[in-house]
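**Student:** Just to be clear, the model below is a prediction. Sequence and coordinates:
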Amino acid sequence: MAIKYVSIISDIERKINEGHYRSGQKLPSIRSAMELYGCSNSTAARAYAELEKRHAIYSIPNSGFYVVENQADMKPAAGSGTIDMASASPDLNLFPYRDFQHCLNKAIDTYKYNLFTYGDSQGLDMLRRTLVSHFANDQVFTASERIYITSGIQQAIEILARMPFPNGKRTVLIEQPGYDIYFRYMVTEGMPVRGIARSANGIDLLELEEQFKNGDIKFFFTMSRYHNPLGTSFSVEERKTIARLASKYDVYIVEDDYMGDLGSEQRFEPIYAYNSTSHVVYLKSFSKIIFPGLRLGAAVLPDRLLSTFKSYKLYADASLLSQAALEVYIKNGMFERHKRQISSQYEARITALNEAVERYNKAGLIETSGVRSGVYVQFKMPLTINLELLMKRLLERGISVRSGKDFYLSDYKERDKFLRISISRVQPEQIDEGVKAIIEEIQRLY
């Protein structure tokens, strides 16, 4: 029986790898497998159970067994022909549809009626416990009691902006250029917000210290890794210094590590890991690694902020079914597998983009942020370039990009002129054409 059981597994795995069974395809029923392989019901069932444990297949109750998504089987989505170098949304072709469907089914089987209650405003207990070990891989050591599950990271950062902090300060400091949706929210709500310059070369730590010392700063909102829109990451020295200054001046850091899972950097220790006085709120989103519609984020909070944050997050608004499916997805290793796949895809696109820049930027009219992984790259250009006219000409050529103007506070004076290039949705074969066109149009306007 053991030999037959192993041979069935090997044959099905071979057929999946060779494309005989494709993503989402229904496998022969256990009864059909008995006849196909000349084995007993228990042997066929055991082989299928082992394949499901290996995440090669998944089961749907009262339906059968299906092949888990294989990225190589995905076909490019039909599009309008536009070269999309603007969108930050994940590539539709890289969404783990089948994997996550499998996890949704497992979550329903595992948690059953618990998923159909209102739940806890702090989030599903088992997911928070799973995130403790998941975050530890990024050197974020915490307890489940200090983790809050939110309906996307946007909800978490809006709560943090509204709620009072123990230091009694009021102003939020945000990088310029920086996360436009967040600072526009604060301006609309009339909250005190101030900018501090950040470039591809980093941040002026002396200016940061001055702001912390005299600027009535409640917290500093930063993307330490794969910054939007620059694409760059802080150096170890910068991360350590920011952690030290937070402790020295009683200023909190809100560290948005939403892109952290998309890179290939090894042993990147966030600011959180260097701060010993619990002045860092660590945020993680799962939208960019799985799909935006999941709308799940997690906040790791210092003890001093827990009760206040709880009072502002009054109800459970994140889907319990999504939380349960995410818990299964992480625990069974699918998240790590998908992370490696999508990171490899994006890194190849960044490499192709850098090579295209080197090929066509002979006149040196653009400076890039020089990133090697992540999603964003800054194309900085001479101040004499008319950015609006440049974007109009690119659109006429079927190329969409984001203007750097979008990422500054309206009253912020010291601005660079640049385009934010995203490789998230642009297909690999379009990158060379897109970069060539951008540089050609900059040359015409120079």
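**Tutor:** Structure's in. What do you need?
**Student:** switch to C-alpha atoms for all contacts and neighbour counts from now on
**Tutor:** Will do.
**Student:** Give the helix, strand or coil label for the spatially most central residue of the chain.
**Tutor:** For the chain, the residue nearest the mean C-alpha position is Lys288 (3.2 Å; C-alpha atoms, centre = their mean). When classified by DSSP: H, G, I helix; E, B strand; the rest coil, Lys288 comes out as coil.
**Student:** ok, and here's another one to check against it:
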Amino acid sequence: MKKYISILSDIELKIREGQYISGQKLPSIRDASELYGCSKSTILRAYAELEKKHVIYSIPQSGYYVVENSGDLRHSRSHIQASIDFASASPDLNVFPYLDFQHCLNQAIDTYKYHLFTYGDSQGLETLRHTLVSHLADNQVFAKMERIIVTSGVQQALEILAKMPFPNGKKTVLVEQPSYDIYLRLLEGESIPVSTIARTAAGMDLQELENQFKNGTIKFFYTMSRYHNPLGTSYNTEERKAIAALAAKYDVFIVEDDYMADLGIDHLFDPIYAYDQTDHVIYLKSFSKIIFPGLRLGVVVLPEILLKTFSAYKRYVDTSILSQAALDIYIKNGMYERHKHTICSLYAERIRILNQAVERYNQDGVIEVSAVSSGVYMQLKLPRTVNMERLVQRLAARKVLVVSGKGFYLSDYKEHEKFLRISISRAQPDQIDEGVKAIIEEAGRGNWY
């Protein structure tokens, strides 16, 4: 099964990146089986699946060919993106699994037709939660179905956790600086008591974290253990173990936002949740970065002691039963796993190109970069003399879209670094080099006022 998925993903990636162009003949069954080191039946199965998805077509006695697409963004100059998009954090429109998920929606309507006329369970569709038990276990998150709740995106879970009381009797939310901008704005808008701790590309001061846990009134610490937004970096194993141990020692809960758990090589690291011996870690996962944001489905795995309170704050069913049923089918039939491999390969290649471009154009050390080799984000740290507003404007004039790091801090936080958050999720591979060159040129120009 894994071989079949990897072959599908590789062929789709080659088509998407233009290695196989519209109308081109694919390797024969025999040649492909030798190329991938598998049986001819495995290749036939992969080709049949690609044909079913209208990615390729067959001609009897001739072979398999890539479907010709006059609207292909890679080959029609009139459709080339006007801008180089390093700003958007949404998945690439060109890799959305439209046909696969449409099939799952149709199957969900047939399978769950009577359930669609009910309000459902506020905890989420029971069959999906059963499926999620094994799905989450792949990331070393072992939990009973009763502790899994489906939410309307991860943001709903984050809002509930910020507002609800915790059994440790504490009221302050500890956040990294920088951190997820939308959540920071929520905390400020709702006047939630907040404390901060600095996190840089080099990591976080664990001694300072212990001081905050010991002397503060921290009810929970909100953190992204891997692919941090906006830094792009991840905790190492020792840091994850240390955070879990401190939570247990000082009765502080950890809200682990593992929103991109499925991306890149860092899935080999176990989450903080895996080292939790005292039920102090709340685990969050989103499906928006793998499928599409409009699905609005997230998952929260809660310690048993928080279940009743969280459910009381959630109160009602607010997630589409149809979407949940379709996701259940999408995971069960292996489509999610296959698409995940495709996305991982795609993003890993773009990060590789990004790193190469930085090495090529940053020989004078104009910027500092966070060391990332997977995920979608990278921090480009800038000289203190740079006027961020002017830099963003200059780059926009060159049709390079970027996001200033300023918005990823609380409004009254004074010690923030000057940086750009670079996202490669919608930056096309043939644009990345040009975009990085423009950023380094503009950052090194000076004349900011």
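**Tutor:** On my side now, so go ahead. All values derive from a computational prediction rather than experimental measurement.
**Student:** so what's the residue nearest to the centre of the first structure up against?
**Tutor:** Ser89, Pro90, Tyr258, Met259, Leu262 (C-alpha atoms under 8 Å, 6 or more residues apart in numbering).
**Student:** what about it, distance to Ser89 of the first structure?
**Tutor:** Note on Lys288 of the first structure: its distance to Ser89 of the first structure, by C-alpha to C-alpha, to the nearest Å, is 7 Å.
**Student:** Kindly report the same for His134 of the first structure.
**Tutor:** Taking C-alpha to C-alpha, one finds His134 of the first structure at 23 Å from Ser89 of the first structure.
**Student:** Report how many residues lie close to the alignment partner in the first structure of Phe253 of the second structure.
**Tutor:** Here Phe253 of the second structure is matched to Tyr252 in the first structure, going by TM-score structural alignment. Using other C-alpha atoms under 10 Å, Tyr252 of the first structure is surrounded by 27 other residues.
**Student:** ok now do Tyr252 of the first structure, which residues does it touch?
**Tutor:** Tyr252 of the first structure neighbours (C-alpha under 8 Å, 6+ apart): Lys218, Phe219, Phe220, Ala246, His279, Val280, Val281.
**Student:** The fourth one - that's part of a helix, no?
**Tutor:** Yes: looking at Ala246 of the first structure with three-state DSSP, it is inside a helix.
**Student:** hang on, the earlier thing: for Val371 of the first structure, state which of the contacts of Tyr252 of the first structure is nearest.
**Tutor:** Phe220 (23.6 Å; C-alpha to C-alpha).
**Student:** Just to check, the closest one is in contact with Ile253?
**Tutor:** Yes: with contact defined as C-alpha atoms under 8 Å, Phe220 of the first structure reaches Ile253; the gap is 4.9 Å.
**Student:** before we move on, back to that, ok, the contacts of Lys288 of the first structure vs Ala352 of the first structure, which is closest?
**Tutor:** Leu262 (16.6 Å).
**Student:** Now do the closest one: how many residues are near it, please.
**Tutor:** Neighbour number of Leu262 of the first structure under other C-alpha under 10 Å is 23.
**Student:** can you check Asp205 of the second structure too?
**Tutor:** 13.
**Student:** what does Asn94 of the second structure give?
**Tutor:** Asn94 of the second structure: 11 neighbours (other C-alpha under 10 Å).
**Student:** ditto for Gly195 of the first structure
**Tutor:** If we define neighbours as other C-alpha under 10 Å, then Gly195 of the first structure has 19 of them.
**Student:** and the gap between it and Ile30 of the first structure?
**Tutor:** 63 Å.
**Student:** One more: Leu394 of the first structure?
**Tutor:** 56 Å.
**Student:** Then Leu131 of the first structure?
**Tutor:** Taking C-alpha to C-alpha, one finds Leu131 of the first structure at 36 Å from Ile30 of the first structure.
**Student:** and what of Lys248 of the first structure?
**Tutor:** 65 Å.
**Student:** who's more crowded, these two?
**Tutor:** For the pair Lys248 of the first structure and Ile30, the greater number of neighbours falls to Ile30 (20 against 13), based on other C-alpha under 10 Å.
**Student:** In contact with the nearest residue to Asp92 of the second structure once chain neighbours are set aside, which residues?
**Tutor:** Nearest in space to Asp92 of the second structure, with sequence neighbours left out and distances taken as C-alpha to C-alpha, 6 or more residues apart in numbering, is Arg426 at 4.8 Å. Neighbour list for Arg426 of the second structure: Asp85, Phe86, Ser88, Ala89, Ser90, Pro91, Asp92, Leu93 [criterion: C-alpha under 8 Å, 6+ apart].
**Student:** Top of those residues by number of neighbours, please.
**Tutor:** Neighbour max across these (other C-alpha under 10 Å) = Phe86, 26 neighbours.
**Student:** I'd say that residue and Ala396 touch.
**Tutor:** No: Phe86 of the second structure is beyond contact range of Ala396, at 10.9 Å (criterion: C-alpha under 8 Å).
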